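Trainee: have a look at this prediction, sequence included:
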Amino acid sequence: MAGASLLVLFDDIASVLDDVASMTNLAAKKTAGVLGDDLALNAEQVSGVRASRELPIVWAVAMGSFKNKLILVPLALALSAFAPVLIMPLLMLGGAYLCFEGFEKLAHKYLHSAAEDQAEHDDLVQALAHEEVDMLAFEKDKIKGAIRTDFVLSGEIIIITLGTVAGAAFSRQVVVLSAIAIIMTVGVYGLVGLIVKLDDIGLYLKTKKGSAALRGLRHSVGDALLAFAPKLMRALTVIGTIAMFMVGGGILTHGIPAVHHFIENSALAVASVAGVGALLAALTPSLLNAIAGVIAGAIVLVAVTLLQRIYGVFKSKPA
C-alpha cells in the first residue's frame, strides 16, 4: 500500500514537472521578442567602455536584473491572486509598448536630428577622454540606465509569462515565473558577456603564438570573429526589432477576437495551396501579427509624439 502510494506520488510529481516544463517552454517562446531586444540593448550598453571593464559592467547589470525580478515576480503573483482581471489589459499594454518601441527604432532617424546624435557621440568621446574618476561616473550612469531598461523589459517578460500560465494552479505559476526569471537573466547576460568579448577573443587568437600551421588557423579564426562581432550586433538589433513586432502584434491581435479570428481563417485559407500550403499556414499568422504590430506601433508613436508636443506647448507658456 505504501509502495503504491509512493508510486502515485512520483507520478503526480512527474506530471507536475512535465506541465511546468511545457508552460515554461511556451512562456519562453512568447517572450522571444523581448529576449532578442534585451540582448541587443544590453550588448549596446557596454559600447564605449574599456575592454577590461566590459564584463564587470555586464555583471553589475545582471545583479540589478535579478533584483528587478525579485520585485516583479511577487508583484505578478499578487496580481494573479488578487486582481487577475488586470492581466489581459496589462498584456495588451505590454504588447502596445513592444510595438511602439520597435516602430520608434524604425523612425529614429526621422524623430532625432543629426545634431542630437552628434551631441550624444561627442559626450561619449569626452567621457572616454577624461580621467578615471570621470570614467567611473560614466560607467555608473551606463549601469543605472541599463538596469532601468532591464526593469521595463523584465516587466514585459514577466507579464507575458503570467498571461501564459494565468489558468494554472498558483504553485505552478510560482515555479514557471521563477524559472523564466532565472533562465532569462542567466541566458541574456551570459550571452551578452560572450558577445561583448567576441572581438577580444579574436584579438587574443591573432596574437597567440604557436606553430606556423596552428598560428595561421588561429589568425583566420581571429579575423573571422573580429569581422563577425559587429555584424552580430547589427543582426541582433534587426532580429530583435522584427520579433518585437511579431510578439507585440500577436499579443494585441489575440486580445481582439475579430482580428484573432481573421488571422486564424487566413491561415486556414492558405493551407489549401498545393505544395506550400503547410508552410504558408505556418508563416501567415506571424506575418499578419508583425503587420499588426507595425500598424499599432505607428499609431502609438503618433499619439505619444502629439502628447509630448502638447505638453511642451503648455510647459513653455508663462505662468
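Mentor: Noted; the coordinates are in hand.
Trainee: for the rest of this, base every contact and every neighbour count on C-alpha atoms.
Mentor: OK.
Trainee: OK, contacts around residue 58?
Mentor: Applying C-alpha atoms under 8 Å, 6 or more residues apart in numbering, we find residue 58 in contact with 46, 189, 192-193.
Trainee: same question for residue 67.
Mentor: By C-alpha under 8 Å, 6+ apart, residue 67 lies in contact with nothing.
Trainee: one more structure, for comparison:
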Amino acid sequence: MAGGLVALLDDVAALVKVTAASLDDIALGAAKASTKAVGVVIDDAAVTPQYVDGLSPQRELKVVWKIAVGSIRNKLLFILPLALVLSQFAPWALTPILMLGGCYLVFEGAEKILEAVGLIGHHGGEATEVRDEKSIIRAAVRTDLVLSAEIMVISLNEVAHESFINRTLILIAVAIGMTIAVYGAVGLIVKMDDIGLHLAQRKSKFSQAFGRGLVKGMPLVMSFLSKVGVIAMLWVGGHLLLVGLDELGWHAPYGFVHHLEEMVVHATGSFGAFLGWCVNTALSCVAGLIIGSGITGIVMGIGKLRKKH
C-alpha cells in the first residue's frame, strides 16, 4: 500500500514537472511572439486615442473599456480560430486576408489625409460634430480587427513549429497580454490630463507645476498621437500590401524597398539598422498613401454612382 502511494506521488511529481516545463515553453513562446509584433502594438496604441479625442472625461474610460472588450473578442473569437484553422489546412489564405485588411487601413489613413488637405470633403460618421458613442466604438473595433489580425499572424509565424495545443495557448497569452498592454496605455494617455488636474490641486509646488504641465501638454500629445495614428495606418497597411504582393509573386515593389533598405544599412554603419527601418517605414507609408488614395477615389466614385441611381 505504502509502495503504491509512493509511486502515485512520483507520478504526480513527474506530471507537475512536465506541466511546469510546458508552461515555461508557452511563456517563452508568448514572449518571443510578442517581441516580433511590438511594432504593430505601438501602432495600435497610437491609433486608438484619436477615437476618444473630444469626448467628455466621464465617457473616455468607458469607451476605451468597450473598445478593449471588442479587441479581445476580435482576437479570441474571430482571429484566433480562423488563423489556427487556416494555418493548419490552408496557410496560403492568410496572406490575401491580411492584404484585404491592409487595403482597409490605407483607405482609412489616406481618406483622413485627403480630408485634412481639402482634396475631398468631410462625410458622415466619426467626422461629424455630434459623436455617437456606438459609432466611435464600432469604428475603433473595425480598425483594431486589422491590427489585431496582423499581431496574431506575426505571432503565429513565430511559433509555427510548436504543437497545435501549444500554438493555441501561446496565441491566447499573446492576445490577452497585447490587449492589456495597448488599452492600458491608451487609458493612461486619455486620463493623463485628469491626473495632471489632481496633481495641480496638491500642496507641493513641484506637484502643482508638474500637474499644470500635464494639463497644458496633453491636448498637444493627443493631437500628435492622432497624426501618428494616421501615419501608422498607412505604414502598417502599406507594409502588409508590399509584403503580400511579394509573397504572391510580384517581387518588384517590395524588392525595390528592400534594396534601398539594404543600401542604407550597409552605408551608415552602426546606425544602419535603424535608418534602414526608417527607409522601409517611409516607403511603406508612401505606398499606403498612393494605394489608399486610389481606393478612396474608387469608393467616392461608387458613392456618387449610387446617389445618381
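Mentor: Received the coordinates, thanks. Please read all numbers here as calculations on a predicted model, not as lab measurements.
Trainee: rewinding a little: for the contacts of residue 58 of the first structure, which one is nearest residue 126 of the first structure?
Mentor: The closest of those to residue 126 of the first structure turns out to be residue 46 (C-alpha to C-alpha; 16.1 Å).
Trainee: chain center to stretch 92-103 of the first structure, what's the gap?
Mentor: Distance of stretch 92-103 of the first structure from its chain centroid, counting by C-alpha atoms, centre = their mean, to the nearest Å, is 12 Å.
Trainee: brain fart, stretch 92-105 of the second structure
Mentor: How far stretch 92-105 of the second structure lies from its chain's middle: 14 Å, per C-alpha atoms, centre = their mean.
Trainee: contacts for it next, please.
Mentor: Contact with stretch 92-105 of the second structure is made by 83, 86-87, 143, 146, 149-150, 153, 233-234, 236-241, 244, 247, 291-292, 295, as judged by C-alpha under 8 Å, 6+ apart.
Trainee: residue 103 of the second structure: which element?
Mentor: Using DSSP states H and E, residue 103 of the second structure sits in helix 94-116.
Trainee: buried residues in that helix?
Mentor: Neighbour counts over helix 94-116 of the second structure (16 or more other C-alpha atoms under 10 Å) mark 94-96, 98-99, 101-114 as buried.
Trainee: next: stretch 167-186 of the second structure.
Mentor: The neighbour-count check on stretch 167-186 of the second structure (16+ other C-alpha under 10 Å) flags 167-175, 178-179, 182-183, 186 as buried.
Trainee: average gap between that stretch and the first structure?
Mentor: Superposing on the first structure and averaging over aligned pairs (mean C-alpha distance after the TM-score superposition for the first structure), stretch 167-186 of the second structure comes out at 1.8 Å.
Trainee: picking up where we left off before, now, the most widely separated pair of the buried residues of stretch 167-186 of the second structure?
Mentor: Pairwise distances across these (C-alpha to C-alpha) peak at 28.0 Å, for the pair 167 and 186.
Trainee: what's the offset of the helix or strand hosting residue 9 of the second structure from the middle of its chain?
Mentor: Assigning secondary structure by DSSP H and E places residue 9 of the second structure in helix 2-36. Relative to its parent chain, helix 2-36 of the second structure has a centroid offset of 32 Å by C-alpha atoms, centre = their mean.
Trainee: show me what it is packed against.
Mentor: Taking 3 or more C-alpha pairs under 8 Å, 6 or more residues apart in numbering; DSSP states H and E as contact, the helices and strands that helix 2-36 of the second structure lies on are helix 133-158, helix 164-190.
Trainee: mind doing that once more with 10 Å?
Mentor: Helix 2-36 of the second structure makes packing contacts with helix 38-47, helix 133-158, helix 164-190 when contacts are defined by 3 or more C-alpha pairs under 10 Å, 6 or more residues apart in numbering; DSSP states H and E.
Trainee: what's the angle between the last one and helix 133-158?
Mentor: Orientation of helix 164-190 of the second structure against helix 133-158 (axes from the mean of the first three to the mean of the last three C-alpha atoms, to 10 degrees) gives an angle of 140 degrees.
Trainee: done for today, thanks.
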